[in-house]
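Enquirer: any chance you can model this:
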Amino acid sequence: MTTPTDITNTPDNIVCVFCGSSFGNSTEFADFATKLGESIASKNWGLVYGGGSTGLMGAVAKAVHNNGSYVHGIIPSSLVSKERKSSDELNNELKKSIDNHNGITPIDEYGKTTVVKDMHTRKKLMGQEAQAFIALPGGYGTLEEIMEIITWSQLGIHNKPIVFANVNGFYDELLKFISSSIKSGFINVKNGDIFKVAKSVDDVIRLIEEYQVPDGRFNLNWEES
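Expert: Next up, the predicted model:
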């Protein structure tokens, strides 16, 4: 184990991981999250994520930070008490920083936390900081986050790698839905290549490194006039 890096030392490559604040009902999920965090750190990449210290969020953040890499958690003020298992004293300090909606406070031993006012700001900041996106298993929130990132790519807002970590077939049914949407003419065939699917941690890293932006995305101008 290496000494954790200074939280102000931001690496050039940062990946965003969307995942559940719960562990799920299989140890495979947490094991995968931990191994992913270790691999992210081994590449000297940083992590931006939803800021929780529970469930898969906590597992991946702990693994990245304990192996010496940058961790930045971004959490809405309303979720501090739900997705954080830290002491009441620390949570009270976090809540004191909410008035300005930009407070940065240590999250136990997992790097730094930025407290924001709402979910939209959380996603915007994660999207701006990350150079790639990974979806681990999770619930409604995880699905909403990764699908918006895919839509942003389709619309030409970004061209960054997107990878589903299909742990133990977790995303099989979602992938069937997307395939059905393509067959039914609601998603362009080429847009089906916006995201990649990995079954192992090594696959996740490789697919990020080898990612090629697919043809068929909308060439829209999102710059402010």
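
Enquirer: make it CA atoms for all contacts and neighbour counts henceforth
Expert: Will do.

Enquirer: could you say which helix or strand holds residue 95?
Expert: Assigned by DSSP states H and E, residue 95 belongs to helix 88-96.

Enquirer: check the offset of that helix from the chain's centre.
Expert: When distances are taken as C-alpha atoms, centre = their mean, to the nearest Å, helix 88-96 is centred 24 Å away from the chain's centroid.

Enquirer: how much space separates residue 32 from residue 204?
Expert: Residue 32 sits at a distance of 11 Å from residue 204 (criterion: C-alpha to C-alpha, to the nearest Å).

Enquirer: oh sorry, the question was meant for residue 190
Expert: From residue 190 over to residue 204 the distance is 21 Å, taken as C-alpha to C-alpha.

Enquirer: neighbour count: those two, which is higher?
Expert: Per other C-alpha atoms under 10 Å, whichever of residue 190 and residue 204 has more neighbours is residue 204, with 23 against 13.

Enquirer: I have a second one here; can you model it like the first so I can compare?
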Amino acid sequence: MSSIAIFCGSAPGKDSVFVENARKVGETLAAQGKTLIYGGGRSGLMGVVADSTLAAGGRAIGVMPESLAEHELAHPHLTELHIVENMHARKIKMSELAEGFIALPGGSGTLEEIFEQWTWAQLGIHSKPCAFFNVAGFYDDLLKFLRQTSEKGFTQPRFCEALIVSNCIDNILQQFEQYRVPEMKWEVPELEWVQQELAK
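Expert: As a prediction, this is how the structure comes out:
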């Protein structure tokens, strides 16, 4: 597994532990020779992960919609920067480039991105692992809610079990290498266009 997508906040958060762990993620990706795939921003945890990856000699590839790039929010020193039409194209491009997805602490955008990839995995659009880097218990309540969706019959247990959760980035990456794809939920012919976009 040579490329990892990181979803995280465009703000640094109010606790230095978030920045410290974002820096550790970048350093670890670089040390393991894995390319960082992320949203292309220079601020918040996004910028920290990119900066630490590059400082450690790693590769960082950003994917940013035109509207955000026009506001000069793009990181200026990336290995590559892909400017795409909109947010939907951004997620498709990131999914195409990455072999696994990790959510660091962040807000609604981070959640939207990781949940879409997790949903695509359930539908068989891709077979890549998804993980929550649970820094300082940041995702504890969310994970409790996801277990409830399974207990109440809205999420099949195998999909919750397939989510990788750890407060250690090395552990997450190790589990990625051992990932076993759960049986998909069902075939979804109307989503074949997504698969076609990812195959380009």
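
Enquirer: please give the element, helix or strand, for residue 34 of the first structure.
Expert: Per DSSP H and E: residue 34 of the first structure is located in helix 27-42.

Enquirer: how big's the offset between that helix and the second structure?
Expert: Comparison of helix 27-42 of the first structure with the second structure after fitting gives an average deviation of 0.7 Å (mean C-alpha distance after the TM-score superposition for the first structure).

Enquirer: same for that helix, what does it pack against?
Expert: Judged by 3 or more C-alpha pairs under 8 Å, 6 or more residues apart in numbering; DSSP states H and E, helix 27-42 of the first structure is in contact with helix 55-66, helix 201-209.

Enquirer: which bit of the second structure covers that helix?
Expert: Aligned by TM-score structural alignment, helix 27-42 of the first structure falls on residues 16-31 of the second structure.

Enquirer: go on, stretch 63-75 of the first structure?
Expert: Aligned by TM-score structural alignment, stretch 63-75 of the first structure falls on residues 52-64 of the second structure.

Enquirer: contacts made by stretch 187-200 of the second structure with the rest, please.
Expert: Residues from elsewhere that reach stretch 187-200 of the second structure, judged by C-alpha atoms under 8 Å, 6 or more residues apart in numbering: 92, 93, 95, 96, 123, 124, 125, 126.

Enquirer: now for the third one: which residues touch it?
Expert: In other words, residue 95 of the second structure. Neighbours of residue 95 of the second structure in contact, by C-alpha under 8 Å, 6+ apart: 5, 117, 198.

Enquirer: before we move on, the earlier item: TSV please, covering the contacts of stretch 187-200 of the second structure and showing secondary structure and distance to residue 29 of the second structure.
Expert: Listed next are those as TSV, based on DSSP: H, G, I helix; E, B strand; the rest coil; distance: C-alpha to C-alpha, whole Å:
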residue	secondary structure	distance to residue 29 of the second structure
92	helix	22
93	helix	20
95	helix	18
96	helix	18
123	coil	28
124	coil	27
125	coil	25
126	coil	22
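
Enquirer: for those residues, work out which two are farthest apart.
Expert: 93 and 123 (18.1 Å; C-alpha to C-alpha).

Enquirer: give me the more crowded residue out of the two.
Expert: residue 93 (21 against 17).
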